[in-house]
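A.B. asks: sequence unavailable; structure follows:
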């Protein structure tokens, strides 16, 4: 870190905010007074437009339009319409992305399809490879499918991926582009190229990258991708997820959740299933008009940055925020045994910073939250190699440079005072 970043005062940070060409994008959100929100990597902030939009769906489209709104209000096309907007953020073409279901369900669909395609080309490939610290739901879905298909799920460290592919028995490589714990980011294009050279298909989970970092699925020649709608896409708790399949694969193979809206002619009500052409075959059940409307509002907050440089401009601000945070932690908290779990190299860093906390990590975060600074906590295994983590997300749409300064100030106060040791901060809730 540079001395310049280390020496930033709060007034210096306020000056950075005043000069920020993206600063007005914060006005798109309803931010609670007195809250410094650094947890958009878990749940995005409420867009100001969402409440009125959802109310319009409930009171007018549903309340007045009733069933006519499937046509008149375009409910039936929401998965494709919202999917196209998400596609603009992840390097996908029109008609290639579908907003539907949950991340877990979409992963089940694409992993099933990828296994069928890979095994169809080479039945000897019986291994699914993923990163050991991948998000658990991805691993659970992969475990289930490995059992169903008589395959093996192997977990490796991030630096072991390339070497593991060389055995040429891997059917599918399933990775999350930005690791949820550390914020480490894979080079999607390079990893995909290596996988293809080894005859392996790729699945990318974009839960911590869509809306946070520039993504180019088409340029990377990825095979399949899924992602979350409620983190950086600001779609609200439990928002629909999304799914993308490379056009070269989308009409090949099949996905197992062959629900009626994935049918080529759902209102023909055939007793036999004929998949729709293109990404629509990855749709399963009826979309929720309310949650789709909320997700569309969230995605629109990101698209509002397009005239200002879009994801590249947001990425530049995100890195500036995280660089400032790391520098301030090092300068102002050097007397506390915190460690940096997030990469120094900005090229492989997502939009978060995770700090290893060797003692009382959960309580420290609860004490911060009591002071109005909301990050989150992820438990480690109790070793120096995997300590408890304090996670701080930097969402450039609404996070300011003064927020970074104030968050570090609060962390200094919590640790210097030892208040985190109080019993009230050590009572674990159901959601940590």
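C.D. replies: Perfect, I can see it now. This is a predicted model, so every value here is computed, not measured.
A.B. asks: only C-alpha atoms for contact and neighbour calcs from this point on.
C.D. replies: Will do.
A.B. asks: pull out the buried residues from stretch 409-424.
C.D. replies: Going by neighbour count (16 or more other C-alpha atoms under 10 Å), the buried part of stretch 409-424 is 409-415, 419-421.
A.B. asks: which among those residues gets closest to residue 337?
C.D. replies: Residue 337 lies nearest to residue 415 out of the buried residues of stretch 409-424, by C-alpha to C-alpha, at 10.2 Å.
A.B. asks: so where do the strands sit in the protein?
C.D. replies: 36-37, 97-99, 127-131, 152-156, 170-176, 201-205, 224-227, 242-245, 339-340, 352-357, 373-374, 376-378, 388-393 (DSSP state E).
A.B. asks: contacts for the third one, please.
C.D. replies: By C-alpha atoms under 8 Å, 6 or more residues apart in numbering, the surrounding residues in contact with strand 127-131 are 139, 142, 146, 151-158, 161, 169-175.
A.B. asks: ok, of the residues you listed, which come out buried?
C.D. replies: 139, 142, 146, 151-156, 158, 161, 169-175.
A.B. asks: follow-up on the earlier one: between the strands of the chain, which one is closest to residue 320.
C.D. replies: strand 352-357 (11.4 Å).
A.B. asks: buried residues, the closest one. List them.
C.D. replies: Of the residues in strand 352-357, those buried (16+ other C-alpha under 10 Å) are 352-357.
A.B. asks: turn the residues you listed into TSV, columns for distance to residue 34.
C.D. replies: Shown next, in TSV, are the buried residues of strand 352-357 (distance: C-alpha to C-alpha, whole Å):
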residue	distance to residue 34
352	22
353	22
354	23
355	24
356	26
357	25
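A.B. asks: out of those, who's nearest residue 261?
C.D. replies: For those, the nearest to residue 261 is residue 352 (36.8 Å; C-alpha to C-alpha).
A.B. asks: put this beside the first:
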């Protein structure tokens, strides 16, 4: 009989994996069969096995066989076709409102700048951008740059780094001078899951537009952009959507704003007649007006394989697995890491938690270095945070337990 007081977690992990309705999906990912523990699926997802075949087929058949004809035959519409499917399966967005293209930073710039211009033009006193002090750096840097360009004022929402922007904080920040509110659906540091419906309503009650950053929720947490009456949203596709390194982001613009928002990077692909090569720019109707340059066709192919998996599993089941994984990780942390001085810097309530948890300890930077050498891959976030990203389609409970035991060993070694 084992004398290990944590052996109970082995039985629990086996039972949870045996009962997991999504367990078979793990086999769809390259490397899932290896002993490597991957705790960074919320930064870069594992590649689906089907993607290698998809890319090879595209190179030899579509690109190699059809050449320039591919643009007329399918590539021109690919950003919208994939965008609509993503919207239907994971974003709660009706067709015609989501497009793939550009990086997260570029799309956030376009939509934030467009929203600020529209609101301040309609009401010149609306010159404020509201943003959380602990939002992802690119969001904050963009706000600073756009405010400087447009003579706007930034209203910083001070937040607990173990949480994020909530209703009380947002009510105190918005008012008659607010033009646009930029919010993260899931906080990149803590995993705090914002109440998007309530926060969107608060922004609208103040007369502002709201732009949601969905980078850490798309593909892991159910999203209902149309139901929440969201104005704008942007998210990346290389995390839970497994689009690969540098895969292009997506942009959502509610149909009611298509005719009133003017995006600031006017390129030929967003023109009303792309091949007219006219003397002046006239924006296209609908979501095409939010494109700028040539779509990154090759880079948007991989995410389709994960969309196949999401369609098969259903986003509700994916969320249930995500909650079960993070609940289990917290129980294990309480059992084997808390006695070592490790604390949880994420919400305990699953209704307020996305797909990752952050564990805090002064030695976590060195712990991360040690773990990477041993093929346990979390990531580190100041101050002293080890972020455990659990991708529901590719992470098992046994893998989670193995990784957390390695964290405990590394904390002991570095303390």
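C.D. replies: Nice, thanks for sending it over. All values reported here derive from a predicted model rather than from experimental measurement.
A.B. asks: TM-score of the superposition?
C.D. replies: After superposition, the two chains reach a TM-score (TM-score structural alignment, normalised by the length of the second structure) of 0.93; 400 aligned residues with a C-alpha RMSD of 1.5 Å.
A.B. asks: now which residue in the second structure aligns to residue 182 of the first structure?
C.D. replies: Here residue 182 of the first structure is matched to residue 190 in the second structure, going by TM-score structural alignment.
A.B. asks: count the residues that sit near that match.
C.D. replies: 26 (other C-alpha atoms under 10 Å).
A.B. asks: the counterpart of residue 266 of the first structure in the second structure and residue 117 of the second structure: what is the separation?
C.D. replies: Applying TM-score structural alignment, one finds that residue 266 of the first structure aligns to residue 274 in the second structure. Computed as C-alpha to C-alpha, to the nearest Å, the residue 274 of the second structure to residue 117 of the second structure distance reads 25 Å.
A.B. asks: between these two, which is the more surrounded one?
C.D. replies: residue 117 (22 against 16).
A.B. asks: give the contact list for the residue nearest to residue 286 of the first structure when sequence neighbours are not counted.
C.D. replies: Of all residues beyond its chain neighbours, the one nearest residue 286 of the first structure is residue 261 (6.8 Å), with distances taken as C-alpha to C-alpha, 6 or more residues apart in numbering. Applying C-alpha under 8 Å, 6+ apart to residue 261 of the first structure gives the contacts 280-281, 283-286.
A.B. asks: let's see it at 10 Å
C.D. replies: Residue 261 of the first structure makes contact with 76, 267, 275-276, 280-287 under the criterion C-alpha atoms under 10 Å, 6 or more residues apart in numbering.
A.B. asks: hmm, which of those residues are the buried ones?
C.D. replies: Buried among the contacts of residue 261 of the first structure (16+ other C-alpha under 10 Å): 76, 275-276, 280-284, 287.
A.B. asks: so which of those is the closest to residue 225 of the first structure?
C.D. replies: residue 282 (12.0 Å).
A.B. asks: show me what the closest one aligns to in the second structure.
C.D. replies: Match for residue 282 of the first structure (TM-score structural alignment): residue 290.
A.B. asks: for residue 349 of the first structure, same thing?
C.D. replies: So, by TM-score structural alignment, residue 349 of the first structure is matched to residue 353.
A.B. asks: would you confirm that its match contacts residue 346?
C.D. replies: Yes: counting by C-alpha atoms under 10 Å, residue 353 of the second structure touches residue 346, with 7.2 Å between them.
A.B. asks: more crowded one of those two?
C.D. replies: More crowded of residue 353 of the second structure and residue 346, by other C-alpha under 10 Å: residue 346, with 27 against 24.
A.B. asks: how near is that one to residue 230 of the second structure?
C.D. replies: Relative to residue 230 of the second structure, residue 346 of the second structure is positioned 25 Å away (C-alpha to C-alpha).
A.B. asks: circling back: wait, the match of residue 266 of the first structure sits on residue 266?
C.D. replies: No: taking C-alpha under 10 Å as the definition, residue 274 of the second structure is not a contact partner of residue 266, at 11.9 Å.
A.B. asks: which neighbours do these two share?
C.D. replies: With C-alpha under 10 Å, 6+ apart as the test, residue 274 of the second structure and residue 266 both reach 281-283.
A.B. asks: and the residue nearest the centre of the second structure, how far from residue 101 of the second structure?
C.D. replies: Nearest to the mean C-alpha position of the second structure, by C-alpha atoms, centre = their mean, lies residue 215 at 1.7 Å. Relative to residue 101 of the second structure, residue 215 of the second structure is positioned 14 Å away (C-alpha to C-alpha).
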